[in-house]
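Asks: Build me a model from this:
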Amino acid sequence: MRAAIIGDAYYRDNDECFAWVGRENWTYSRDFELKEEHTRNRRILLVAHGIDTVATVYVNGVPVGNTDNMFVRYVFDIKQHIKVGHNNISVEFTSAVAYAREQTRAYNRAIPPECPPQRQRGECGVNRLRKSQSSFSWEMAPSFPTQGIW
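Replies: Here you go, the predicted model:
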């Protein structure tokens, strides 16, 4: 909203207008500097206390781990992938909506309820993910399938 890309998601039927946000893949990235003194450690750990939900973590373009559960902490040893000076970390998220659809097709076995009631205008398949169930809709809230670092 601050960047004026989307408006107020709670206004009228904007939850449907902005459904595309949860259906897209997103990437978060950041550059960082590593000092010589840190390379003397036996291991250099990247600790992620909250990644929601399906993602691949890269350090300097090399995949160092995958995530598929927003409720666990992930720890990746990245020592062999970083260097003194400039480095980059990126987290590429797969849409939870798309992943849920893919899992539903792949396993072709019902896990009720497959979809929320029509009046909720939510997304199907959230029970295929280790993710906050309410993000695909709830009786008291619209569908905002989140993804990101928290």
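
Asks: can we go C-alpha only for contacts and neighbour counts from here?
Replies: Fine.

Asks: Residue 23: neighbour count?
Replies: Counted with other Cα atoms under 10 Å, residues neighbouring residue 23 total 18.

Asks: for it, what are its contacts?
Replies: Contacts for residue 23 (Cα atoms under 8 Å, 6 or more residues apart in numbering) come out as 95-98.

Asks: likewise residue 34?
Replies: Contacts for residue 34 (Cα under 8 Å, 6+ apart) come out as 82-87.

Asks: Equivalent analysis for residue 91, please.
Replies: By Cα under 8 Å, 6+ apart, the contact set of residue 91 is 27-29, 55-58.

Asks: Kindly report the same for residue 33.
Replies: With Cα under 8 Å, 6+ apart, residue 33 has these contacts: 84-87.

Asks: Following up with a second sequence; could you model it the same way so I can compare the two?
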Amino acid sequence: MFNSNYYTYPILLCLISISTVISFQHTVKWIPLLGNWIVSNRTSSRQMYTLSGLDSYSAQWIMNNANNPLIDNNDVKLRWIAYDNWTFTKIFTVGHVDLNKNIIELYIDGVDTFCDIVLNNHLLGVTENSFLTYTWKIDHLLDYKRTNKLELKCTSTILMAKKNADLLKQRKKPIPPPVCWPDKFHGECHVNLVRTTQSTFGWDWGLALPIQGFWTLP
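Replies: Modelled structure (predicted):
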């Protein structure tokens, strides 16, 4: 689904929400981390605006580094995007919060998939399943006078699937089928060793777009 009003064209097939949650006794206030995000890999770094979600393929398309991945055989030509590692960075401010009455949490639902979640250079945790939600109490890590930096440092889902398969081989454990799709599918291997949307690794007539990123902000 593409929405030109939001300046992004998300390709993710799962849902995500990233927001700061401030709890006021019996109420919850959601503060979405919308606006400018920085998308970077080893060789490039660009800022883009989003009111919803962002993923590695959409980012490259928006930045004119890639053609539309949804047409022709562009999913094959652009497979380098899936083999690279991408970081999504948000700079934000918090303002005054009465911590005697409130708590602040970072809530992530559906980040895809293998990402280190880092706030102000502090590792909050690691995500390994795009179908789970994650919550961290962060009020003690925030800077209330200056800016804060949230980073989602993601690793290639394809490479993580291969790593998991190699570990099973070393332990002489069976690898769940299908090990790889037939060559004519132009898909990726070991889809059942990662908890991501299965279709992103391709199938008989579908595209293979193993994304990294997040879907939407509430």
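
Asks: TM between them?
Replies: The pair, once superposed, lands on a TM-score of 0.93 when counted by TM-score structural alignment, normalised by the length of structure 1; 150 aligned residues with a Cα RMSD of 1.5 Å.

Asks: ok, which stretches of structure 1 are helices?
Replies: Taking DSSP state H as the criterion, structure 1 carries its helices at 14-17, 20-23, 96-107.

Asks: what's the mean distance for the last one versus structure 2?
Replies: Just to be clear, that refers to helix 96-107 of structure 1. For helix 96-107 of structure 1, the mean deviation from structure 2 after alignment is 0.6 Å (mean Cα distance after the TM-score superposition for structure 1).

Asks: what's the matching range in structure 2 for that helix?
Replies: On the basis of TM-score structural alignment, helix 96-107 of structure 1 is assigned to residues 157-168 in structure 2.

Asks: Show me which residues of that stretch are buried.
Replies: Buried positions in stretch 157-168 of structure 2, judged by neighbour count with 16 or more other Cα atoms under 10 Å: 157-162, 165.

Asks: My guess is residue 95 of structure 1 contacts residue 27. True?
Replies: No: assessed by Cα atoms under 8 Å, residue 95 of structure 1 is found out of contact with residue 27, at 10.7 Å.

Asks: Which one's more surrounded, the two?
Replies: More crowded of residue 95 of structure 1 and residue 27, by other Cα under 10 Å: residue 95, with 21 against 14.

Asks: need the contact list for the more buried one.
Replies: By Cα under 8 Å, 6+ apart, the neighbours of residue 95 of structure 1 are 22-26, 54, 147.

Asks: which stretches of structure 2 form strands?
Replies: Taking DSSP state E, the strands of structure 2 run over residues 17-24, 27-32, 35-40, 45-50, 54-55, 87-92, 102-109, 114-119, 122-127, 133-137, 148-155, 213-214.

Asks: ok, now which ones touch the aligned residue in structure 2 for residue 15 of structure 1?
Replies: When structure 2 is aligned by TM-score structural alignment, the residue opposite residue 15 of structure 1 is residue 75. The contact partners of residue 75 of structure 2, by Cα under 8 Å, 6+ apart, come to 69, 207-209.

Asks: try 6 Å
Replies: Counting by Cα atoms under 6 Å, 6 or more residues apart in numbering, residue 75 of structure 2 makes contact with residue 69.

Asks: out of everything not next to it in sequence, what's closest to the aligned residue in structure 1 for residue 139 of structure 2?
Replies: In structure 1, the residue matched to residue 139 of structure 2 (TM-score structural alignment) is residue 79. Leaving aside its chain neighbours, residue 79 of structure 1 sits nearest to residue 44 (4.8 Å; criterion: Cα to Cα, 6 or more residues apart in numbering).

Asks: neighbours around the aligned residue in structure 2 for the one you found, how many?
Replies: Counting by TM-score structural alignment, residue 44 of structure 1 corresponds to residue 104 in structure 2. Neighbour count of residue 104 of structure 2, defined by other Cα under 10 Å: 23.
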